[in-house]
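In: Structure for the following, please:
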Amino acid sequence: MVGGGTVEHALLRKLAGHAAGLVGADAGADRIVETGLVPDAVIGDMDSVRDLSALPRATRVITVTDQETTDFEKALLMTAAPLTLALGMTGGRFDHTLAALHAVTKAAATRRIILVDEHDLAVGVSGSIRLGVGRGARVSIYPLGRTAFAGSEGLFYPLDGLEMEQGQKIGTSNSAVADEIRIEVAPGTQSPWLLILDRGKLPVFL
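Out: Below is the predicted model of the structure:
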């Protein structure tokens, strides 16, 4: 899924090879075409895509006109996938980045979404996770609400008993001291959170 922000052409072409579908969120369709690829669909309110008539005939155009959701949210609502890689949703305008985090927060309980930019990847996590990231990897944990953690394994700074909330406590710039890390949230209802890794760790999810 591609937004209208900055998109590395080489990265998009590489990731498109792993994808079952290629969706532009409004102006994201332009980013896809600029890369030399054909979007399977463009979804949004169509207020920023450059020229719908110039899109390949094979591209489905799905117009959603409500103004209560962003184009990224619209694209998520109109699609289903076990894993969504989202490019061009962060960077550039800061409000667009915040809107992307909002969309991930809303969808994290039912969708596995990975935001990808030129440096990092950020995975929306609802609940606990176990992942092989490699010893020495930078591991950042960022709350998207209020999240209590029951414990962790493989991290330099353990999360045992910590409660994180923006403006109170966050967990950026931790690191892995084992090849595999485990992060477990406390029992009860917990908000989603972001697991942020170097972009080079993306193959772990593919």
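
In: For the rest of this, base every contact and every neighbour count on C-alpha atoms.
Out: OK.

In: Please tell me I have it right and Pro39 contacts Asp30.
Out: No - Pro39 is not in contact with Asp30 according to Cα atoms under 8 Å; the separation is 9.0 Å.

In: Next, the second sequence, to be compared with the first:
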Amino acid sequence: MTQNRTLIFSGGNLGSWALKKIAPGDFLLGVDRGAYFLIENGISPDMAIGDFDSVTHSQLARIKEESKEYLSCDPVQKDETDTEMAFNWALQRKPGEIILLGVLGDRFDHSLANIHLLAKALQEGVPCCIVDEKNEIFLIKDQAIIKKDQFTQISLLPLTQQVTGITLTGFQYPLYNATLVVGHSLGISNVLSGETGKIELASGLLLIIKSKD
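Out: Predicted coordinates for the structure are as follows:
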């Protein structure tokens, strides 16, 4: 099984920023229109997966021809979104990390479902994050070290009904043994006070959303 990073390019918001995330050795998985995005930019996906109902016949022909591997499914007779299907395929390969790109967009239901995929990766012990031009999102169940970068705002939101024992060090607005519950915005828009910050928690699943305006 491979231990390299897998970058999943789905059909949501994508741009030149996404191409900059690619590093040598990455496994590139294109999902539906995300596969065509890579091909349009001169990159052959290692794998293309989806029902391909969001591309034209000529675009699909290029995807089939220029992808190293290709896997299609029926657009109706399926129980998973294209992104979840690709995500599950990637998880089975046991990659060192999964980065989800183009999984946020105009369809909020799909965006929220894709955020929930972070819980599945956490359960499987595979590091995973969602990245777009202005956000980086990941999920923790114990602790994380946050380093200062281009994302200046750091928000904490519970993915479970409540998250307990939250302690923040190195942040402008520290917390000690705090509890966040669904429907409370206490964790929104914090900032680092130095070069690094630490987030610790006792129970629950906590979304970390790094963002910039």
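
In: After superposition, what is the TM-score?
Out: Once superposed, the chains reach a TM-score of 0.81 (TM-score structural alignment, normalised by the length of structure 1), with 195 aligned residues with a Cα RMSD of 2.5 Å.

In: coming back round to it: what do Pro39 and Asp30 of structure 1 both touch?
Out: Taking Cα atoms under 8 Å, 6 or more residues apart in numbering as the criterion, Pro39 of structure 1 and Asp30 both touch Gly24.

In: report the longest strand in structure 1, please.
Out: In structure 1, taking DSSP state E as the definition, the longest strand is strand 146-153.

In: so the next helix or strand after that strand corresponds to what in structure 2?
Out: Counting by DSSP states H and E, the next helix or strand C-terminal to strand 146-153 of structure 1 is strand 163-165. Following TM-score structural alignment, the partner segment of strand 163-165 of structure 1 in structure 2 covers residues 179-181.

In: For the matching stretch, give me every contacting residue.
Out: Leu157, Pro158, Gln161, Gln162, Val163, Thr164, Gly165, Ile166, Leu186, Gly187.

In: Same check on stretch 113-130 of structure 1?
Out: Identification of contacts with stretch 113-130 of structure 1 by Cα under 8 Å, 6+ apart yields 7-8, 83-91, 104-105, 108-109, 112, 180-185, 190-202.

In: again, but for stretch 51-64 of structure 2
Out: With Cα under 8 Å, 6+ apart as the criterion, stretch 51-64 of structure 2 contacts Asp32, Arg33, Ala35, Tyr36, Ile39, Ala48, Tyr70, Ser72, Cys73, Asp74, Pro75, Asp82.

In: any idea which of those has the most stuff around it?
Out: In terms of neighbours by other Cα atoms under 10 Å, the contacts of stretch 51-64 of structure 2 top out with Ala35 at 34 neighbours.

In: For structure 2, which segments are assigned as strands?
Out: Assigned by DSSP E, the strands in structure 2 fall at 5-9, 27-31, 47-50, 70-72, 97-101, 128-131, 135-140, 143-147, 153-158, 162-169, 175-181, 196-200, 206-211.

In: give the contact list for the aligned residue in structure 2 for Ala27 of structure 1.
Out: Alignment note (TM-score structural alignment): Ala27 of structure 1 maps to Arg33 of structure 2. Neighbouring residues of Arg33 of structure 2 by Cα under 8 Å, 6+ apart: Ser10, Gly11, Phe52, Ser54, Val55.

In: Please list which of these are preserved in structure 1.
Out: Mapping those onto structure 1 (both residues aligned by TM-score structural alignment, their matches' Cα atoms under 8 Å) leaves Ser10, Gly11, Phe52, Ser54, Val55 still in contact.

In: Which single one of the residues you listed is nearest to Ala86 of structure 2?
Out: Ser10 (9.0 Å; Cα to Cα).

In: do you know how far the closest one is from Asp142 of structure 2?
Out: According to Cα to Cα, to the nearest Å, Ser10 of structure 2 stands 29 Å off from Asp142 of structure 2.
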